[in-house]
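[1] here is a sequence together with a model predicted from it:
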Amino acid sequence: MKTDVFALRHIGIREEDLNSMLNTVGVENLEQLIFETIPDHIRLKEPLQLDPAMSEHKFLAHTEELSKKNKVFRTYIGLGYHESLIPSVIKRNILENPGWYTAYTPYQAEIAQGRLEALLNFQTIVSDLTGMELANASLLDESTAAAEAMTMLFDVRSRDQKKNGVVKFFVSEEILPQTLSLLKTRSLPLGIELVIGNHDEFDFDSGFYGALLQYPGKFGQVYDYSGFVAKAKENDIKVAVAADIMSLVLLTPPGEFGVDVVVGTTQRFGIPLGYGGPHAAFFATKEQFKRNIPGRIIGVTKDTDGKPALRMALQTREQHIKRDKATSNICTAQVLLAVMAGMYGVYHGPKGLKYIASKINATAVTLTDALENLGLYQLNTAYFDTITVKADAKKVRPIAEANEVNFYYVDHDTISIAVNEATSIKDLNQIIEIFAEALGKKSSEVTELLNTTSIPENIERSSSFMENKVFNSYHSETELMRYIKKLERKDLALNHSMISLGSCTMKLNAASEMLPLSSANWGNIHPFVPVDQAEGYQIILKELAKDLSTITGFADTSLQPNSGAQGEYAGLMVIRAYHESRGESERNICLIPSSAHGTNPASAVMAGMKVVVTKTDEKGNIDVADLEEKAKLHSDKLAALMVTYPSTHGVFESSIKQITKIIHDHGGQVYMDGANMNAQVGLTNPATIGADVCHLNLHKTFAIPHGGGGPGVGPICVAPQLVPFLPSNPVIETGGEDAITAISAAPWGSSLVCLISYGYIKMLGEQGLTHSTKIAILNANYIKHKLEGKFDVLYTGEKGRAAHEMILDCRPFKKNGIEVTDIAKRLMDYGFHAPTVSFPVAGTVMIEPTESENLAELDRFCEAMASIRAEIDESSADEPNNVLKNAPHTLEMTTTDEWNFPYSRQKASFPLPYVAENKFWPSVRRVDDAYGDRNLICTCAPIEAYMETE
């Protein structure tokens, strides 16, 4: 065995297993299986032109060398990004721990109670610090969160405002530049009219439905917005505030002066800068908007025994349910980062946060005092961490950069300086010395921080926060380490067993891909530093974009979208811009097959398009006749087709080229959803099938971990005609010649985790990537054959093959009283996370094993499914007290003195011999979803009292 070949470590199937698997599937070799699965006319004729595969050792040395090309200056740019100190206990036990980073979105609550508790802590911190009633479990970044606020307030306009066509949204000129760019992107297709101006001069006329303020302002001034908000209320104008979460420790929370929404980022709660991300944004609002809030909400409910349990609440409002009626296409959150930020709050507690925030403010006050002693004028009258100085930028900048220091140069005589948690007295003296040298003066050394504040009494926080027990219990490393471990033990992640989620591709997230994320040379780079200071990043991002373009067959790639749903939206906005450039702005019809992902129709509506659904035939394929009829009908207005390939039904449809040609013949462009690229890489590609743009889920095909529901990255790859329209950034130039405005806050989105996908491609190389795809297809077909006769596979290709995933039909079991949910919950007793449930067809499961799983794990899964099938046969609709209906079984119920079930404890908890070797215990019994929605509680403060009342 070649121990230095990464493909052998990534791919689970051994060479010696291949023959028996191929035999089971009924083919002579792997190539025959691929021939029978993928239509020959779309197969690639040449191998991908990629670099030869690196060994893991070489890759780590390579990334270490590249990291040294990044210049890690002391950076005081601010603009929503600040260096933060990551507690080592959190870095080691969460960021570097596969028990946390390989988990899936907590759709199966019973085996995700640890993550759900960590997210409830996050929501509670956000609610407490913002002074709002309700917070979600994170969004992608501050700018996209602000855009979500704008659209949510648009959606909840009063009846009169909607009737009178009120569409104006006021944006303070104090807003962050990247946020303004993103608001322009999102407002345009929805017909929202942005009005940018000075909040002190705002005329509260009836043409406005909402307003957005920055708190503190982009260059540090803290305003008292209470008068503005009161006047807005009088005029039925709702107000959102983009707030710095650390400043809210000392400033009056926006909720206390009556705002409707508060958004921001928790990056400065122990999250690396990472050249722009990933970071967990927050979104807090009033309870009256609970059914309109974007993203996920974690809520309290009870389990079968009436004990407290957590789950994702109010899911019926989300895009995967509402589809084209959704007001947001939010899919990926930033769970891993939200967990880290929440743990930062748990570790430091309210007193620790107050110490940190007060020290940051004292640092800014001391700096102001020293600079004023040099004769400089500081503009901000009230500030938290950012000061704005009148000084000659031409003189200061070369001295600062020679000393490896970055400021933000507002104009030729105005410089903004944002200090942070990591700024020391030594750093302060360096800043002072830079300005003294520019002035030709001698500076006095600062030896201690001034004990004064720059926050006037009228905007100072007086209310308490984070008083509940969890924030006042774990302040030593031992305590926090054990608390993190306690939560981790409640979650089933990839480090325990296969997670065979169709459409979600839960593959190995290799340690060598993850290790560079811990390096300060990658972590401590601000997204708005001059590009020559991020040379290591630039090499990796350009190379990754080039490789993704090669893999997809397209001309260029934008890495900016920081989730798959953002990628969908970006692709459609680029198509929109293309049509407008040709004088065809009337093209606004988007054809979407009925089998599409829930985010597809939501994305199309957000991009200002009208959704027309096309039919699928009895085999689950796109109904070509229906598609052609609708393309003809809407020929003059056809903008795009959104298609997933292979289909959401797990089939390579042979008519795909005919389908894309129909769209092109009627003037439209083809967007391909890249959710299923794990079945394409090296064998076919979006360009070959006739697509014009695709997004890629780097957190699926390209190995970025799901992290319990994020981070995700959703770059778009485009054909030559769409290259000019790739998205831009207002601070650092990026994108095409006729670039659309920003899709996410940072120029290259979540750059830090792009290192993972870069490593995945570089260590596998062309042969490893192509072989991975083949093995993913083999593993799926192996499971399909092993389960045939026990479960019906709903759809297959023309030669009876599945792609990399398949749908098992569980609807016939209703006659036994068994629903698909019962099967999902029972799998937990066997130590497995359920496959994707009831998507894209209700009453089914969709299974995707990926290439990372070995034969023994595939066999264990098949054995579990076969055993469950036997249990279904034993069940009766007349007797609901059975092992499936009562699943999952907890340790507590299995060890209790009473056992009132018609089956044994062993059958309940150890149904097969392998389970005893590595038992995973669900920590709660089946949760009551409806109860949690009727009694919505989304913070951890009132749980105990709430449950006692019950």
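    That came through fine.
[2] drop to CA atoms for contacts and neighbour counts, all remaining ones
    OK.
[3] helix or strand: which one has the nearest residue to Glu477 once chain neighbours are set aside?
    Distances taken as C-alpha to C-alpha, 6 or more residues apart in numbering place Val89 nearest to Glu477, at 6.4 Å, with adjacent residues excluded. Assigned by DSSP states H and E, Val89 falls within helix 88-90.
[4] that helix packs against which elements?
    Secondary-structure packing of helix 88-90 (3 or more C-alpha pairs under 8 Å, 6 or more residues apart in numbering; DSSP states H and E): helix 335-373, helix 477-488.
[5] how close does the residue lying closest to Leu44 once chain neighbours are set aside sit to Ser647?
    Counting by C-alpha to C-alpha, 6+ apart, Leu44 lies nearest to Thr684, which is 5.1 Å off, once chain neighbours are set aside. Thr684 sits 14 Å away from Ser647, taking C-alpha to C-alpha, to the nearest Å as the criterion.
[6] comparison target below:
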Amino acid sequence: MSNAKSLEELEQKQDFIRRHIGPSPAQVSDMLSALEVSSVQELIDQTVPASIRLEQPLTVGQSRTEVETLSYLKSVASKNKVFKSYIGQGYHPTNVPHVILRNVLENPGWYTAYTPYQPEIAQGRLESLLNFQTMTLDLTGLDLASASLLDESTAAAEAMGLAKRVSKAKKANAFFIADDVHTQTIDVVTTRAEQFGFEIIVGKAADAVNHDIFGALFQYPTTSGEVVDITDLIAGVQSKKAIACVAADIMSLLLLKAPGKLGADVVLGSAQRFGVPMGYGGPHAAFFATRDAYKRSLPGRIIGVSKDRLGNDALRMAMQTREQHIRRDKANSNICTAQVLLANMAAFYAVYHGPQGLKTIAQRIHRFADILASGLKAKGIALKHSTWFDTLTIVSDNKNDVTARAIAKGVNFATNHEGEYSISVSETTTRADITELFDIILGEGHGLSVDAIAADVEANGSESIPASLVRDDEVLTHPNFNSYHSETDMLRYIKRLESKDLSLNHSMISLGSCTMKLNATAEMIPITWPEFANLHPFCPLDQAEGYQIMINELHDWLVNITGYDAVSLQPNSGAQGEYAGLIAIRKYHESRGDAHRNVCLIPSSAHGTNPASAQMASMKIVVVNCDKNGNVDMADLKAKAEEVSENLSCIMITYPSTHGVYEETIREICDIIHEHGGQVYMDGANMNAQVGVTSPGFIGSDVSHLNLHKTFCIPHGGGGPGVGPIGVKSHLAPFMPNHSVINVPGTNIGNGAVSAAPYGSAAILPISWAYITMMGSEGLKQATEMAIVNANYLTHELSKHFPILYRGRNNRVAHECIVDLRPLKELSGITEMDVAKRLQDYGFHSPTMSFPVAGTLMIEPTESESKGEIDRFIEAMVSIKGEIEKVISGEWSIENNPLVFAPHTQGDVLGNEWERAYDRFYAAFPVPSVAKDKFWPTVTRIDDVYGDRNLVCSCPAVETYRD
């Protein structure tokens, strides 16, 4: 009986594993049979070099059921104390409209989509991002906006980089930051400047003109709440041929004159308070706008309006679509992940409330600040400033008593400066809250009536915003911001956009290197729990005990999985993890008196973010050749390591290789670098082929970033959020990022931050925590093994029809394969782009196209896809091969075939004219399985060249909608 019970419990424990892993045991057996192996282990033995296979299993524990996991995590979350937050400093409580919470944040149709590199099947989120850009342009008063950056502080660092690129003060090497900019922003910008070799000057805003600078950064309103007319400051900076950057509060811009109207060259900030929870620091979308003259230097992604093949308006990513891969070390930035999901939430918030609704929210916030200020001044309380939008800074000789009373009532103030504390009111503040604030500050029995003070403020008017800074122009006039204010209309608008996008809830997204795997519902549930969603990142640590428990457990598991000694969870994208890892290497060398070590070796096959990140760390890049099999050319590596030996800092290498194989020489590569005094940075993009089978630390590397939005199941969100923590060996641990507001244990005091919040995008860490918990040691290894099984089965079947470019030992691949379309292209004229677009007619997102080799498709099925879905993809590829052969045979001409006209929309297929060499029905339903669940692209092939030559990056004019 006990044995039966134990077996039943074991089956329950493993229930999540079998649900995460797509193929059933019978399907696994069929795939192994096709591969002519008797077991999964035999395939692993044939594929992964024995020298790097782990000798001991992982020790993250046994898998837990979904119920057990969520129950335990809820008990951990309950240890967080969700106080009322008036801390401000760039983070504010907000009311997430429930129609957005349920239908966007909690909807896999929005959170499982990939970056819109295939725009024909991404028109929904592209429209939403265009709304975000339009909102940014209207509120900032500038010409050109991006589709979001990682957070406000990193956006400020990007602004500094832009300023250096475009400033005409070419001899200047200093960047000025006003001392009333948010502390975390000064921290992140200073870290970036140190890597670039720039001087940072922090001082009174008015002193900016007294220095030889290439740019300056001001906060509007200031971190302590003052609303200052910075027109003259901006003009003064510009008189020195420097670039004036302004970090602005997005809600205040409903009432304050746009910084662009004050003359600013760059305006940036966080969109968090537009309906995105604080989440202990993120993820949050940053907005960024600049002048049209600087468009070629703008970091990040821009959504532009173009035309499709039929002349219809169509949206696409403009200019910087894959900038890192194209320009590499010449890229403007290493940014590869935006914050699309969060930018979409902010944009929908603006759409739902509309200009008048947003203005009402902003006016209410400001009125409560006025009421609070009026009452305090009536009682003799001294305020630091006479102007404000939402934040009051109080000069106090009993600060400790007041803040102690606040804590006792479950309230947090900002207490950064001696003898001062600040209170930032928000959208969630009520009249009862104002009464409570009076009680805390003045003591009970103060006799103040909120209603009476409100009436007095209303009668006498407010002068807390200077008359010269009151906004007098209309914003958000486009119909998208004035049409969807009922929940019914809003729900249908969100659904209409969602229906235009292909996401993981529709079909396999087989992008090589991007690991589009299951993001299980149980993993997603905790991110909206109030205990995780509603904490301010700078709240006292004893209020975040639950977060600390969860973070520490995740840290320890990632240490075990990676074979490293310590992990920093601060970087909030993979590229930012690369940057943080390279900083750790630089600081390590400097600590040993080897500051001259600045050469980074990078194989020619590397991800484009590698050279871009190395450039951001001011390293000199030396490219190492690859051989005809895609492996690192060992002779070239040895020669170049020898040549730069005295100055060698590190190598950046991806494992398994970017070509999808386990290179046999990886340990030798590590040894060569170490022999010459360098460090090994192993790109974690392909960790899905390592977990439980090998590890970067065991192989011999010193530092890696991990894409939690790939291997560890945080969804891609349509192009972000991401999390890119770094794991390091013990000698690099002291040099990981710290934070100027909240100290991060285990790293040197004084180490700069790379993200605005101490734990980066903390709110989505429960996703990876839950994945590891529910998979356990056994399940994590099985996931890796099944990724290898699926990839090799796919490779085996496709190889019957297409050449496979690279293979490793025993003719096997790792977790992805590269299909070479160049021979077919040479015979037919059909390009890899044509194949990618035709796959959309079959209901699939294209694999990674022309990377790492032009003219190829890189395909990664992941462990979450069943054999049935993989077979459906194979069927599509084989059918497309047949179509290409008809072009080769002359049955179809190169100008008239379904591939060059792909994708086909409903309007295209049902149009009056059809002068094609193929049937309408075949255009839309090329194989029977497509008819069962047809996904219709909403636009035909988009003209990229037209879009770049006619750059339009805001919502089209009203006339377009009338047409």
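    Now that the structure is in, tell me what you want to look at. Given the structure is predicted, the values throughout are model-derived calculations rather than measurements.
[7] quick one: TM-score?
    TM-score for the superposed chains, counting by TM-score structural alignment, normalised by the length of the first structure: 0.98, backed by 941 aligned residues with a C-alpha RMSD of 1.3 Å.
[8] I'd like the helices and strands packed on helix 88-90 of the first structure laid out as CSV, including distance to Val731 of the first structure and mean neighbour count.
    Below are these laid out as CSV (distance: least, C-alpha to C-alpha, whole Å; neighbours: other C-alpha atoms under 10 Å):
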stretch, distance to Val731 of the first structure, mean neighbour count
helix 335-373, 24, 23
helix 477-488, 38, 16
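[9] reformat those helices as CSV; add distance to Thr599 of the first structure.
    Formatted as CSV, those follow (distance: least, C-alpha to C-alpha, whole Å):
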stretch, distance to Thr599 of the first structure
helix 335-373, 19
helix 477-488, 30
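[10] in the second structure, point out the residues matching stretch 757-775 of the first structure.
    Mapping stretch 757-775 of the first structure onto the second structure (TM-score structural alignment) gives residues 768-786.
[11] and the contacts of the matching stretch?
    For stretch 768-786 of the second structure, contacts defined as C-alpha atoms under 8 Å, 6 or more residues apart in numbering pick out 14, 16-17, 21, 40, 44, 57-66, 69-70, 522-523, 550, 553-554, 557, 688-693, 708, 712-714, 862-863.
[12] show me how far that stretch is from its chain's centre.
    Here stretch 768-786 of the second structure is found 23 Å from its chain centre; the criterion is C-alpha atoms, centre = their mean, to the nearest Å.
[13] now stretch 196-211 of the first structure
    With C-alpha atoms, centre = their mean, you get 33 Å for stretch 196-211 of the first structure.
[14] for it, how far is the first residue from the last?
    10 Å.
[15] pull out the buried residues from that stretch.
    For stretch 196-211 of the first structure, a neighbour-count test (16 or more other C-alpha atoms under 10 Å) marks Ile196, His199, Phe204, Gly207, Phe208, Tyr209, Gly210, Ala211 as buried.
[16] in strands, which of those residues fall?
    Members of those lying in strands (criterion: DSSP state E): Ile196, Phe208, Tyr209, Gly210, Ala211.
[17] now the strands for the stretch 851-963 of the second structure?
    Along the stretch 851-963 of the second structure, counting by DSSP state E, counting those that start in this stretch, strands occupy 856-859.
[18] how about Gln78 of the second structure, what's its match in the first structure?
    I think there's a mix-up here, since residue 78 of the second structure is Ser and not Gln. Matched to the first structure by TM-score structural alignment, Ser78 of the second structure sits across from Lys68.
[19] double-check that match against Ser519; I have them as touching.
    No: Lys68 of the first structure lies out of contact with Ser519 (C-alpha atoms under 8 Å); the separation is 10.4 Å.
[20] shouldn't Leu58 of the second structure be in contact with Val559?
    No: at 10.3 Å, Leu58 of the second structure does not count as touching Val559 under the criterion of C-alpha under 8 Å.
[21] returning to that earlier point: just flag the most distant two among the buried residues of stretch 196-211 of the first structure.
    Farthest-apart pair in these is His199 and Gly207; separation 15.8 Å (C-alpha to C-alpha).
[22] stretch 385-393 of the second structure aligns to what range in the first structure?
    The aligned range for stretch 385-393 of the second structure is 380-388, by TM-score structural alignment.
[23] what sits up against the matching stretch?
    The set of residues external to stretch 380-388 of the first structure that reach it, using C-alpha under 8 Å, 6+ apart, is 78, 216, 219-223, 247, 360-361, 363-364, 368, 378-379, 414-420, 454-456.
[24] could I get the full set of helices for the stretch 701-850 of the second structure?
    765-798, 822-828, 832-841 (DSSP state H, counting those that start in this stretch).
[25] could I get the ones you listed as JSON lines with distance to Asn912 of the second structure and mean neighbour count?
    Shown next, in JSON lines, are the helices of the stretch 701-850 of the second structure (distance: least, C-alpha to C-alpha, whole Å; neighbours: other C-alpha under 10 Å):
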{"stretch": "helix 765-798", "distance to Asn912 of the second structure": "38", "mean neighbour count": "24"}
{"stretch": "helix 822-828", "distance to Asn912 of the second structure": "29", "mean neighbour count": "15"}
{"stretch": "helix 832-841", "distance to Asn912 of the second structure": "20", "mean neighbour count": "23"}
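[26] great, nothing more from me.
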